[in-house]
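Novice: 3D, please:
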Amino acid sequence: MLDILNNYEHQVKPFQHQRKHLENNLTRKSWGLLWEQGTAKTKPIIDTAAILYQAGEIDGMIVVAPPGVERNWNTDEIPKHIPPDIALDTIVQVFRTAKKGTQAHKRAMQSLFPHDGLSILLISYNAFMTKEGKELCWKFLKSRKTLMVLDEAHNIKTPNAKRTKSLIAAGRYAKYKRILTGTPISVGPFDLYSQIRFLDEFFWKNKGIHGSVEFRNFFGRWFTRADCQRLHGYDPGYDKLIEYQNLDKLSEWLSEISDRVVKDEVLDLPPKLYQKRYFEASREMRSAYETIKEEMMIEIGDSMITAELPIVMLLRLQQISCNYVPTGEDEPVHMFSEKNPRLAVLDQIDSETHGQGIIWARFRHDIDQIMKMLGDKACRYDGAVDDDTAERNKLAFQRGEYKWFVGNAQKGGSGLTLTQAKTVVYYSNSFKLIDRLQSEDRAHRGGMDEHPVNYIDIMSDLDIDNHIVTNLRNKKQVSVEILGDDMKEWI
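Specialist: Here you go, the predicted model:
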């Protein structure tokens, strides 16, 4: 198989650490890529699938990912990295919970089975847990030689959760298995138990650890409920962790089935890395979106929202994609869904991000919601705070007192130095190219190539987000052609 690797024509030239990974781990039945966010861990998985397919080792791949991330594989990652000759043999389908009952969706899923080539099924963790999702994956695993991938595998860190048990059970039928996560230990070393067990059900047993309780006791020292009852005469209802232990042994064992890559070690990464995180609009959002798009107005309660001018139409469509629409002059708003799906994606990004970051949002209402969700982890920099408060917040962020700097690109996008941030999230984009370019550079300066910045655009499946990004790209392309700049990779 190494001969195939040596003759494999990469669609995109691999970085050194990606090439090394393929050379060392391509033929392993199970492996974990515990690579820091922004170290480009998706490409080697797609390359692995392509090479294993060429070698006749697999004819299927299932990718289970957080909601919205599975679509990123379909729209961005697979088209970008899979070689053209293999792409001709490949069919890719995304399981969509909202459409699972439709005949078109059922036909799309069924097309994966008779296909004479590489079939790829992309499904979210939530969708996997539906009756239809489980049945589809079981059928796929039993009928095709499958590489099964858990993206952001920390989603199965809880040993007794139904999701964890179901995915570990499904993994028994996969010929090859991979996990991807930049945050394998978000709370403590106990998070690793289930993730590694997905790769190899007998890994911990072979180390003499039989079950999650023994794992917890081996790597932690506890003041138990029984200890408290004996010494203090009451039962607190839980065991208290005193300290971790045997972490050197854990590190040694992990090296047998996974590897860790951090950005500081990867010298050939570009200074800016771009990715998109997608989400599915709610039924209420989609209905309002289509109504105002077709009729240029929508009735919300006692208010009539109109959008006769093109610029107003774009504004309203973008606001609806953010789960609300203004209903009056003093900015009262109507929320379409109690749970904002765009905010849920940001919450997921927050849980995956270590270190400081910036969140840019176009509308004040967006920033209100973001600040409410993040609480003391975030400081604010927009028109809702006075200049003195904004300055104090900026300085506090620069001192490392806040994880997130939340602002409006029009106010905070120029003149600030926020190079502590290694993650920049665009919750919602401005239509103006200058806002985008200048806000990107708040976290990046020349000479910072050894510390790449990861830029994440949150995108709905409504067409407005794609329209805005396409518009920004077209404006950037014109600038490139006139000034001779380098387009390279850009949203």
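
Novice: from here on, contacts and neighbour counts on C-alpha atoms
Specialist: Fine.

Novice: other SSEs contacting the helix or strand containing Ile78?
Specialist: Ile78 belongs to helix 78-81 when assigned by DSSP states H and E. In terms of contacts (3 or more Cα pairs under 8 Å, 6 or more residues apart in numbering; DSSP states H and E), helix 78-81 is packed against helix 42-54.

Novice: list the buried residues for the helix or strand hosting Leu141?
Specialist: Element membership of Leu141 [criterion: DSSP H and E] is helix 131-143. Across helix 131-143, burial judged by 16 or more other Cα atoms under 10 Å covers Glu132, Gly133, Lys134, Leu136, Cys137, Trp138, Phe140, Leu141.

Novice: ok, Leu118 - contacts?
Specialist: With contacts defined as Cα atoms under 8 Å, 6 or more residues apart in numbering, Leu118 is in contact with Tyr53, Ile58, Asp59, Gly60, Met61, Asp89, Thr90, Ile91.

Novice: would you do the same for the sequence below? I want to compare the two.
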Amino acid sequence: MTILYPTQQSVLDGAKSSYLYNLGTSSGKTLISIYHYLKHYQGEPLLIVQPPQKLKTGEWADEIDVVEKAEGITIRYDQLSVGMLAKKWQEFKGYFVIFDEAHLIKTPTSKRGKAALHLSKVSSDFVLLTATAAATWEDTINYFLMFGFYKNKTQFFKEHAILGDMYLGNRVIKKPVDWKEQDDLKRKFNSFSIKKETTYFVDLPDTQIKDVTFKSSREYNTILKDRVLEIDDEMLLFDTQPKLQSALRYYANQKDKLSYTEMLADGTDENILIFYQYTKERDKLLQLLKKLKKKVFEVNGQNFHLPTKEERPDLKNSVTICQYQSGSAAIELQYCNQVIFYTPTYSYIDYTQAMGRAVRHGNKNKVTIYRYQTNKTIETAIYGALKNKRDFTEELFRKELKL
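Specialist: Below is the predicted model of the structure:
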């Protein structure tokens, strides 16, 4: 029995025991890799190396639970944050290893890159998962080392790099300006990897909703308990219901939401749409997107900047940020195929309108909707109301907090 779709199964069927899956977002890389492990399993446990954001939200544990229930089996596995890889890789010799978001370990001279290489050599087999395998051949060096084609970066450069001068102040360093024997590189790379865009997986649902859950923040719990919060040496008092409602919604967990958004955006060049509520959220998102060098479009009370119809067919690597009240209705955003509900809206109408900006009749793109939800907070109650096709009202707020 398998819960894979036929196109997912076909990708799995063509893979070697150690392999790199370069698949588009929402293609089911997680499930494919779990079944890959089960296919090549020889009694060894599984290790999943993943971004800390995913470890916090428990996404891999949830997917493994789905497979265990479907197959009637128990999978022995451990999880490790990529940030701890350099310190702990030696504890997992003999494991079958899945490296999620493999672009995070692509640099062979970094601590995590070196640790990943060491771990791949002492694993039973390993799988690399990414939606963005490489922008240049330099990005693939650690993958080539892991699959045994070269001994080190020096050998790779000697055989393939065409070096030129790069000036750093008064210093001159050698940097690759082009690559030779590229047909050989392509042949080798294709021998251990497969690349499929999201559009290949035609039998997957056109729209997929993923609830990404976080733990409540220290700030949230302080406000809930004391109705005050110290920010930048200033004591903020939430002594009215509107102030309290707004504070609890904003401070549910801004840190982890921003961190998870960075992981998503950094791991794809697909177009993303983010619905937010607060100006402070907008400001932090803009800082993040500038750091990631994303093309930004924006819709709010002060700005209305969207790509032209001529730009949209070839548009990539963009993020459109919309405030609910301004961007949830009367605009078409089908060029985005990832949608993030950063902070929930109280309005059921705004929620359904926002849902329909990218998910529209005639849209040929598969759309993944990420709903950020902080457990055991007011956000849980808000999404409960929206699920029941209701606004989240002051009455529901008072009932939730037993005021």
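
Novice: fetch the TM-score of the aligned pair.
Specialist: Once superposed, the chains reach a TM-score of 0.83 (TM-score structural alignment, normalised by the length of the second structure), with 381 aligned residues with a Cα RMSD of 3.0 Å.

Novice: and the helix or strand just after the helix holding Ile78 of the first structure, how far out from the chain middle?
Specialist: With elements assigned by DSSP H and E, the helix or strand that comes after helix 78-81 of the first structure is helix 84-87. Computed by Cα atoms, centre = their mean, to the nearest Å, the chain-centroid distance of helix 84-87 of the first structure equals 26 Å.

Novice: Leu163 of the second structure maps to what in the first structure?
Specialist: Structural alignment places Leu163 of the second structure opposite Trp222 in the first structure (criterion: TM-score structural alignment).

Novice: quick one: that match and Cys228 touch, right?
Specialist: No: counting by Cα atoms under 8 Å, Cys228 is not a contact partner of Trp222 of the first structure; they are 10.8 Å apart.

Novice: how about Ser27 of the second structure, nearest residue that isn't a chain neighbour?
Specialist: Thr198 (5.6 Å; Cα to Cα, 6 or more residues apart in numbering).

Novice: hmm, Lys29 and that neighbour touching each other?
Specialist: No: contact criterion Cα under 8 Å: Thr198 of the second structure and Lys29 do not qualify, at 10.6 Å.

Novice: overlap in contacts, those two.
Specialist: With Cα under 8 Å, 6+ apart as the test, Thr198 of the second structure and Lys29 both reach Leu23.

Novice: more neighbours, the two?
Specialist: When Thr198 of the second structure and Lys29 are compared for neighbours, Lys29 comes out ahead with 21 against 18, by other Cα atoms under 10 Å.

Novice: mind listing the helices for the stretch 301-403 of the second structure?
Specialist: 324-327, 348-355, 378-387, 394-401 (DSSP state H, counting those that start in this stretch).

Novice: contacting residues around the residue nearest to Ser27 of the second structure?
Specialist: Contacts of Thr198 of the second structure by Cα under 8 Å, 6+ apart are Leu23, Gly24, Thr25, Ser26, Ser27, Lys366.

Novice: quick one: map the first one onto the first structure.
Specialist: For Leu23 of the second structure, the aligned position in the first structure is Trp35, judged by TM-score structural alignment.

Novice: shouldn't that match be in contact with Lys41?
Specialist: Yes: with contacts counted by Cα under 8 Å, Trp35 of the first structure reaches Lys41, the gap being 6.7 Å.

Novice: tell me, what's touching those two both at once?
Specialist: Leu180.

Novice: please enumerate the strands of the stretch 101-250 of the first structure.
Specialist: 118-124, 146-151, 176-180, 220-223, 240-244 (DSSP state E, counting those that start in this stretch).

Novice: got it, and the stretch 251-400 of the first structure?
Specialist: Using DSSP E, counting those that start in this stretch, strands in the stretch 251-400 of the first structure cover 258-261, 272-279, 297-300, 303-306, 324-326, 333-335, 357-360, 378-381.

Novice: can you say which of these is packed in most?
Specialist: strand 357-360 (a mean of 26; mean count of other Cα atoms under 10 Å).

Novice: so what does that one touch, helix or strand wise?
Specialist: With 3+ Cα pairs under 8 Å, 6+ apart as the test, strand 357-360 of the first structure has strand 404-407, strand 423-426 packed against it.

Novice: which residues sit in contact with Ser258 of the first structure?
Specialist: Trp31, Gly32, Leu33, Leu34.

Novice: the second one touches Leu180, doesn't it?
Specialist: Same thing as Gly32 of the first structure. Yes: under the criterion of Cα under 8 Å, Gly32 of the first structure makes contact with Leu180 at 6.1 Å.

Novice: re earlier: deepest-packed of the strands of the stretch 101-250 of the first structure, please.
Specialist: Among those, highest average neighbours (mean count of other Cα under 10 Å) belong to strand 146-151, with a mean of 26.

Novice: what range in the second structure matches that strand?
Specialist: Taking TM-score structural alignment, strand 146-151 of the first structure hits residues 95-100 over in the second structure.

Novice: which residues are contacting that stretch?
Specialist: Residues contacting stretch 95-100 of the second structure (Cα under 8 Å, 6+ apart): 33, 37, 41, 44-51, 120, 122-130.
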